[in-house]
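> Quick one, fold the following:
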Amino acid sequence: MTWIDLGNPTPKCLSTPYQPVDWATGAIQRLPAGSAMSTPPLLQVLEERRSVRDFAPLEDMGLANFLWYACRSHDTWASELGYELEYRASPSAGAIHPIHLIMKRPEDPRWWLYEPRGHFLAELTAAPLRLNGLWEQSQQVVSAPQATLILFLAEPGKTLAKYQNGCSLIWRDAGAQLATMALAARAMKLNFCPLGVTGEPWAGSLAEQGQLVGVGLALLGRAP
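Sure, this is the predicted structure:
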């Protein structure tokens, strides 16, 4: 067995201010706030959660509701790190939240960045060319052309600005976000399936300075 030792994360005595990625974006799609809905109790959701690999397309309101409850920022505040800290449904080391969500919807060639602080989608103009191979790889893992494909894209510099040996924290952040989304999908009667691939080498090509790295994929949709 080969085990990669990522070290023991510790807060730095002096943080290193970090300038976040400057995204090249096009169209903006504003999303409505989540609507009230009746959902099962949490303990029932925990009992019923399963990965499901059959999908029908998810309408815009369904996606907006899912992102509102599972992924949006509830609050933000300034920090000395060069970017805002956030409170979301999923836990994050230092309230940093270095995981971005990039998604491709069925029949739409564009890829969209979810902005949790404003609850909207921003078109990533360079993504169709750079992520085409990633879409093809995801379909080889699970053929699901009617699902929304979600890329978990880490920005390590955010976490490493505060933590020494912080790489394991980034993977744990990705896992926490994934679990939160899986439980929210079950509660909303949506189908959700994590994929084992990371998204590399395509994901990292979205930033010229090597600031981004893929840390997972997932599929989301309605039950057929």
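
> CA only for contacts and neighbour counts going forward, please
Noted.

> Not counting its neighbours along the chain, what's nearest the residue positioned nearest the centre of the chain?
By CA atoms, centre = their mean, the chain has its centre lying nearest to Leu101, at 3.1 Å. Nearest non-adjacent residue to Leu101, counting by CA to CA, 6 or more residues apart in numbering: Phe152, 5.2 Å away.

> element containing that neighbour, please.
strand 148-154 (DSSP states H and E).

> how close does Ala203 sit to Glu47?
33 Å (CA to CA, to the nearest Å).

> what's the neighbour count on Pro41?
9 (other CA atoms under 10 Å).

> Give me the contacts around stretch 58-78.
31-35, 84-90, 115-119, 147-148, 177, 180-181, 184-185, 188, 220-222 (CA atoms under 8 Å, 6 or more residues apart in numbering).

> quick one on the thing from earlier: look up how far Trp68 lies from the residue nearest to the centre of the chain.
Distance from Leu101 to Trp68, by CA to CA: 13 Å.

> thinking again about what came up before, okay, and which of the contacts of stretch 58-78 map to strands?
85-88, 115, 148, 220-221 (DSSP state E).

> May I ask which of these has the most neighbours?
Leu220 (30 neighbours).

> didn't it look like it was pressed against Pro145?
No. Using CA atoms under 8 Å, Leu220 makes no contact with Pro145, being 10.9 Å away.

> Please name the residues that touch Ala218.
Counting by CA under 8 Å, 6+ apart, Ala218 has contacts 149-151, 192-195.

> which ones are touching Ser51?
Contacts of Ser51 by CA under 8 Å, 6+ apart are 191-194.

> what's the answer for Ile170, then?
Contacts of Ile170 by CA under 8 Å, 6+ apart are 98-99, 154, 156, 159.

> quick one: what helix or strand has it in it?
Using DSSP H and E, Ile170 falls in helix 167-187.

> in that helix, what's buried?
Neighbour counts over helix 167-187 (16 or more other CA atoms under 10 Å) mark 167, 169-171, 173-178, 180-187 as buried.

> And stretch 52-60, by the same measure?
Buried residues in stretch 52-60 (16+ other CA under 10 Å): 53-58.

> out of those residues, who's nearest Leu134?
Arg53 (18.1 Å; CA to CA).

> Nearest residue to the closest one in space, please, no chain neighbours.
Cys193 is the one closest to Arg53 (CA to CA, 6+ apart), at 6.2 Å.

> Before we compare anything, build this one as well:
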Amino acid sequence: MWPAASVGAAINTLRSTMSSDTTWLPLGTPRPRGEVQRYLEHPWRHAKELKLPVPDGHDQVMSLFAGRRSARCFDAPTLGSLSALLWSTCACQESAETSLGFAIERRGAPSAGAIHPVHVLLCDPAESRVSRYNGKRHALQLLDVAWPHDLIESCRSVVPSDTAWIVLFVAEFGKTAAKYEDAFSLILRDAGVLQGVMAVAAEALDMSFCLLGLTGDPWVSSLSEEGKLRGVGAALLGSRA
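Next up, the predicted model:
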């Protein structure tokens, strides 16, 4: 169970808004139903079908995607593999100053308006410490926060592992809302794109990676007293066991 104080803080932050005209909608905690619901797919009607040729000459790319799987076994990640994964997906390659109050960036993963509002936090279970990846400095910066015991246990209840690092995707939604009206869907799309790119990069680097249904809230929301942060995903990461 989440501590009452944490739940209360989360409820208060969910009442806040991203800007005067954009409201953050609660994402809940996705989890399997006790009993599945039967669903009939939409019946697409087409007049003609064009068969595509079998891909040729792209063996390396094809094998990468054909071999990608969500992992269930993990060893602790090495510093070198972490560096390669974060460099290829989240490192700042170029930046430009703007009137938004912060710089826009070019990174390996695309983002609406080159804003990149999704931060990556990494929880190291061996040291019980939480770090944020700083893409401009290509560095892990240790956060002065308490170890999120309840959140870690929730992640482990989905995929048991004492050695995997927990990756938290944290949206600073006001950044996107500063430029776009109705920014909510853009932020969720940014989070999904980053998670997908990271999954493929992990496969290319021979790492174990598994996305979870958890968002990271209410713990993530509690990191900002001003209500600027929301959890938009979690994953387990490690070396191949």
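
> Buried only: go through the contacts of Ile170 of structure 1 for me.
98-99, 154, 156, 159.

> In strands, which of the residues you listed appear?
99, 154.

> Is whichever residue in structure 1 pairs up with Val232 of structure 2 in a helix, a strand, or coil?
For Val232 of structure 2, the aligned position in structure 1 is Val215, judged by TM-score structural alignment. With DSSP: H, G, I helix; E, B strand; the rest coil as the basis, Val215 of structure 1 sits in strand.

> Any figure for the gap between Val215 of structure 1 and Pro91 of structure 1?
17 Å.

> who's more crowded, those two?
Neighbours per residue, other CA under 10 Å: of Val215 of structure 1 and Pro91, the larger number sits with Val215, 23 against 18.

> my guess is the more buried one meets Asp173, correct?
No. The pair Val215 of structure 1 and Asp173 does not pass the contact test of CA under 8 Å, sitting 9.9 Å apart.

> aligned partner of Leu178 of structure 1 in structure 2?
Counting by TM-score structural alignment, Leu178 of structure 1 lines up with Gln195 in structure 2.

> what's the closest non-adjacent residue to its match?
Among residues not flanking Gln195 of structure 2 along the chain, Leu211 sits closest, at 7.7 Å (CA to CA, 6+ apart).

> can you tell me which residue in structure 1 aligns to the one you found?
Counting by TM-score structural alignment, Leu211 of structure 2 lines up with Pro194 in structure 1.

> ok so its match is a helix residue?
No. Applying three-state DSSP, one finds Pro194 of structure 1 to be strand, outside a helix.

> Trace Ser157 of structure 2 over to structure 1, please.
Checking TM-score structural alignment: Ser157 of structure 2 goes with Gln140.

> Share the number of residues neighbouring its match, please.
Counted with other CA under 10 Å, residues neighbouring Gln140 of structure 1 total 10.

> mean shift between the helix or strand containing it and structure 2?
Using DSSP H and E, Gln140 of structure 1 maps to helix 132-141. Once the two models are superposed, helix 132-141 of structure 1 sits on average 1.4 Å from its counterpart in structure 2 (mean CA distance after the TM-score superposition for structure 1).

> List the buried residues for that helix?
Counting neighbours by 16+ other CA under 10 Å, helix 132-141 of structure 1 gives 134-135, 138 as buried.

> Off-centre distance for that helix?
17 Å (CA atoms, centre = their mean, to the nearest Å).

> ok, now how distant is the equivalent of Asn165 of structure 1 over in structure 2 from Thr22 of structure 2?
Aligned counterpart of Asn165 of structure 1 in structure 2: Asp182 (TM-score structural alignment). According to CA to CA, Asp182 of structure 2 and Thr22 of structure 2 sit 6 Å apart.

> do the same with Thr98 of structure 2
Note on Thr98 of structure 2: its distance to Thr22 of structure 2, by CA to CA, is 21 Å.

> same check, this time on Asp124 of structure 2
34 Å.

> just to revisit the earlier point, among the contacts of Ala218 of structure 1, which recur in structure 2?
Comparing the contacts of Ala218 of structure 1 with structure 2 on both residues aligned by TM-score structural alignment, their matches' CA atoms under 8 Å, the contacts found in both are 149-151, 192-195.

> Dump those residues to JSON lines, plus distance to Pro11 of structure 1 and neighbour count.
JSON lines is the format used below for the kept ones among the contacts of Ala218 of structure 1 (distance: CA to CA, whole Å; neighbours: other CA atoms under 10 Å):
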{"residue": "Leu149", "distance to Pro11 of structure 1": "34", "neighbour count": "25"}
{"residue": "Ile150", "distance to Pro11 of structure 1": "30", "neighbour count": "22"}
{"residue": "Leu151", "distance to Pro11 of structure 1": "28", "neighbour count": "27"}
{"residue": "Phe192", "distance to Pro11 of structure 1": "34", "neighbour count": "28"}
{"residue": "Cys193", "distance to Pro11 of structure 1": "34", "neighbour count": "22"}
{"residue": "Pro194", "distance to Pro11 of structure 1": "30", "neighbour count": "20"}
{"residue": "Leu195", "distance to Pro11 of structure 1": "31", "neighbour count": "18"}
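
> now those residues in a markdown table, with distance to Pro109 of structure 1?
As requested, the kept ones among the contacts of Ala218 of structure 1 are arranged in a markdown table below (distance: CA to CA, whole Å):
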| residue | distance to Pro109 of structure 1 |
| --- | --- |
| Leu149 | 12 |
| Ile150 | 14 |
| Leu151 | 15 |
| Phe192 | 21 |
| Cys193 | 21 |
| Pro194 | 21 |
| Leu195 | 21 |
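
> from these, which two are the most distant?
Leu151 and Phe192 (13.2 Å).

> in structure 2, which spans are helices?
4-14, 59-67, 79-90, 149-158, 174-177, 184-204 (DSSP state H).

> For the third one, grab the matching residue range in structure 1.
Under TM-score structural alignment, the match for helix 79-90 of structure 2 in structure 1 covers residues 60-71.

> buried sites along that stretch?
For stretch 60-71 of structure 1, a neighbour-count test (16+ other CA under 10 Å) marks 62-71 as buried.
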